[in-house]
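1. Would you be able to build a 3D model of this:
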Amino acid sequence: MAGGAAIIFLAVGLCFLWRKKKLQFLLNLKGKHEKRGSLEKSQDLLITDGVFTSNREQSNENNMDDLELPFFDFNTITMATNNFSEQNKLGQGGFGIVYKGRLLEGQDIAVKRLSKNSGQGVEEFKNEVKLIVKLQHRNLVRLLGCSFEIDEKVLVYEYMENRSLDAILFDKAKRSSLDWQTRFNIICGIARGLLYLHQDSRFRIIHRDLKASNILLDREINPKISDFGMARIFGTDQTEANTVRVVGTYGYMSPEYAMDGIFSVKSDVFSFGVLVMEIISGTKNRELEALERRKSFGTD
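-> Below is the predicted model:
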């Protein structure tokens, strides 16, 4: 009698466990489906918003719709950055704030979040995705993926341990760590990245905002060009272009671009020249101009 009751009790228990596991499986399956649906919706939004379509007014290239970019769930990014904590803030630009994050598997990332108050951020976001996702070079920062929802636009990059060049170069306490060999290596690395953009990449790309704060340094102080929000693609037979909307940073702009809106590979070369002077001297270009002005008036 007791044995029969035990068998019945055991059967009921096994049945209960089986139903519980089945329910859990269905819930997990539903969650994955909803997550996949959210990501597909994000991808659809990206595509319909024009991120994956070429801008023929800006370029003769029209084969840029075959991009393969991983999409991150926004909740994953929120967790990685500790809910975009102020303590995780790395810097801020026209696009928005950049945060340090860490994924569950332990990988460090840099997260660029579009500011909702940024007037030009959406266009920069589209441009950054269109251009950098297909660029592969050791001296260009690597885009790992993005997250795109109705109210949130986020780009995910590899994390650069030594942040930006200007943070070291123009800091009196830190610049001593940049010996001449290191500075020479940084100059050569930037030159290689620029040559790739202008000549060796799939598309000829004009960066238009090459400056010390857009040069990131990895653990070994290797330089990587970043921030392609203002970059433009040139056709293979195109030598220059004109714009009524001059963007970039004064002090690094070539005269013909700053005054007439004409830009070409020469514009980036001019910026590179200013950058080389800064790296050698350890002085910001505006300070160099002031120094030259004092010398010309014999006040130094």
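
2. all contacts plus neighbour counts: C-alpha atoms, from now on.
-> Will do.

3. Show me where the stretch 151-300 of the chain has its strands.
-> Under the criterion DSSP state E, counting those that start in this stretch, the stretch 151-300 of the chain contains strands at 153-158, 204-206, 215-217, 223-225, 232-234, 240-242, 262-264.

4. by contact count, what packs against the fourth one?
-> Just to be clear, that refers to strand 223-225. helix 180-195, strand 215-217 (3 or more CA pairs under 8 Å, 6 or more residues apart in numbering; DSSP states H and E).

5. hmm, back to that, now distance to P70 too, for the strands of the stretch 151-300 of the chain, in JSON lines please.
-> Listed next are those as JSON lines, based on distance: least, CA to CA, whole Å:
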{"stretch": "strand 153-158", "distance to P70": "10"}
{"stretch": "strand 204-206", "distance to P70": "23"}
{"stretch": "strand 215-217", "distance to P70": "22"}
{"stretch": "strand 223-225", "distance to P70": "21"}
{"stretch": "strand 232-234", "distance to P70": "23"}
{"stretch": "strand 240-242", "distance to P70": "32"}
{"stretch": "strand 262-264", "distance to P70": "32"}
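
6. Tell me how many other residues crowd H207.
-> Counted by other CA atoms under 10 Å, the residues lying close to H207 total 24.

7. again but with L26, I slipped
-> Residues near L26, counting by other CA under 10 Å, number 12.

8. which helices and strands does the helix or strand it falls within pack with?
-> Under the criterion of DSSP states H and E, L26 resides in helix 2-48. Here helix 2-48 touches strand 143-148, going by 3+ CA pairs under 8 Å, 6+ apart.

9. Another sequence for comparison is provided below:
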Amino acid sequence: MGCLSCFRARQKTVKPLKKDDSYSDSQSAISPGTISRHPSDKVKSKISSESKKESSHEGSTHIAAHTFPFRELAAATKNFRPENLIGEGGFGRVYKGRIDASGQVVAVKQLDRNGLQGNREFLVEVLMLSLLHHPNLVNLIGYCADGDQRLLVYEYMPLGCLEGHLHDLPPEKTALDWNTRMKIAAGAAKGLEYLHDKANPPVIYRDLKSSNILLDEGFFPKLSDFGLAKLGPVGDNTHVSTRVMGTYGYCAPEYAMTGQLTLKSDVYSFGVVLLELITGRKAIDNAKPAGEYNLISWARPLFKDRRKFPSMADPLLQGQYPMRGLYQALAVAAMCLQEQAATRPLIGDVVTALNYLASQTYDPSTYSNGSIKSKSSTSRERRERDRRSSADRYGTNAVLPITDERAHKDQRVYQEDSRSQSRYPSPDLCLKDAGEHCLVDGSENSVRDPANRLILKKRFK
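-> Here you go, the predicted structure:
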């Protein structure tokens, strides 16, 4: 990630814009007639003289979002009082408000006219969220374009953003537990899957980060801030060439170096977010010592030794996580973060793996000092207990009796499959994928496990 010198500042979204910039860089992101959508109303007001010139390149534009007069939004936020401020980003400040006519609680984002984003990002945001609808995407209620005022009105997310629940927690705030983290990861991946696989043509999010994942009641995640979104490559095209924009620490290395944007660029950014969820560390943290301030630089050496996986877990979890689930989640993150875009998994495979991990609810009462009390022990652990029992009975040099015939049968099958270049490895194989390791147990349940199937598919494809 040291190649990202093109960014102006760390942990800040860099979105350069000049008044005379042509529309060509954003036109592929806002072709409303080509995106699968529900019927919508015509534009009810002029976005601005600049936006009109830009949108004329695409013909008539249809936007389903409601248009608000500035006076109504000022009243909803009590004239944008500081006590109503709930957030601030590259676009501007976000205020909590209540629409008088409907009584609905909303989040109002006001464009900073001196900020890094401009009319282009505003227009892209309105169009994208008007045309794309999914439970894991934030809902755009409307917008305001009175004079030089630019405001976006969203559904209110009561739990704020993911970043606020992972980093710099106040003493009175409880850290996210393992089950909630996996639920958030799976939901965010589903939103990304919709953009990549369900939208037609596909949409590249381009700015996935923990601060852009908002949380509804029950920690239900929704992707927000689509000002940098672009339509993905279609036909024989393999990438979209564009100016490098994004957030330092989350941007895929090949995109930062070449400006060639693909769907796998989003997969890399998702890997960073997933690693944040697992480790509790920031993508970029200048408070950390040299060599650790960049999350990916810190994690890459640790991916190579599974014995160090427990040291990567967020200390705020206090050991309350399933060891096998930790290994699998780290393996998925490691594959998403591979430097070669072609070797990263498709987001659909990531969703399958994370859905499984999220469904495996962790219950601390079934664990005692890291040992599993329930019958869910893996065959590997059972064989280890049998070995110890055999050593106690017959001495340390005794041969292990075959006490688990099924486990040994599975072992022989997987070893034979491994020798024949099958997709299944032997049970003792420590999977190495592009220099990153993950433990894959050889039991039958392990191979049926969707998280492991993703790992195995990438290794033995």
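
10. For V124 of structure 2, what is the corresponding residue in structure 1?
-> Alignment note (TM-score structural alignment): V124 of structure 2 maps to N127 of structure 1.

11. Please tell me I have it right and that match contacts A231.
-> Yes - with contact defined as CA atoms under 8 Å, N127 of structure 1 counts as touching A231 (7.4 Å).

12. Looking at those two, which has the bigger crowd around it?
-> Set N127 of structure 1 next to A231 and count neighbours by other CA under 10 Å: N127 wins out with 23 against 20.

13. now that one, nearest residue through space, not along the chain?
-> G229 (5.3 Å; CA to CA, 6 or more residues apart in numbering).

14. need the contact list for the aligned residue in structure 2 for Q92 of structure 1.
-> Mapped onto structure 2 by TM-score structural alignment, Q92 of structure 1 lines up with E88. Listed by CA atoms under 8 Å, 6 or more residues apart in numbering, the contact set of E88 of structure 2 reads V94.

15. what separates E88 of structure 2 from A329 of structure 2, distance-wise?
-> Note on E88 of structure 2: its distance to A329 of structure 2, by CA to CA, to the nearest Å, is 31 Å.

16. go on, Y250 of structure 2?
-> Between Y250 of structure 2 and A329 of structure 2 the distance is 18 Å, computed by CA to CA.

17. Please apply the same query to L162 of structure 2.
-> For L162 of structure 2, the distance to A329 of structure 2 - CA to CA - is 18 Å.

18. still on that earlier bit, can you tell me which of the strands of the stretch 151-300 of structure 1 is nearest to D73 of structure 1?
-> Closest approach to D73 of structure 1 among those is made by strand 153-158 (10.2 Å; CA to CA).

19. quick one: that closest one aligns where in structure 2?
-> Aligning strand 153-158 of structure 1 against structure 2 (TM-score structural alignment) gives residues 150-155.

20. Find the residue closest to the spatially most central residue of structure 2 in space, skipping its chain neighbours.
-> Nearest residue to the geometric centre of structure 2 (CA atoms, centre = their mean): F270, 3.4 Å. Distance criterion CA to CA, 6+ apart; nearest residue to F270 of structure 2, sequence neighbours excluded, is L208 at 6.6 Å.

21. So what does the one you found match up with in structure 1?
-> Aligned partner of L208 of structure 2 by TM-score structural alignment: L210.

22. what sits against its match?
-> Contacts of L210 of structure 1 by CA under 8 Å, 6+ apart are I225, Y252, D268, S271, F272, L275.

23. And those residues, which is closest to E149 of structure 1?
-> I225 (27.3 Å).

24. And the aligned partner of the closest one in structure 2, how close does it get to Y143 of structure 2?
-> Alignment note (TM-score structural alignment): I225 of structure 1 maps to L223 of structure 2. According to CA to CA, L223 of structure 2 and Y143 of structure 2 sit 18 Å apart.

25. As a quick check, tell me the outermost residue of structure 2.
-> Within structure 2, the residue lying farthest from the chain centre (CA atoms, centre = their mean) is Y394, at 52.0 Å.
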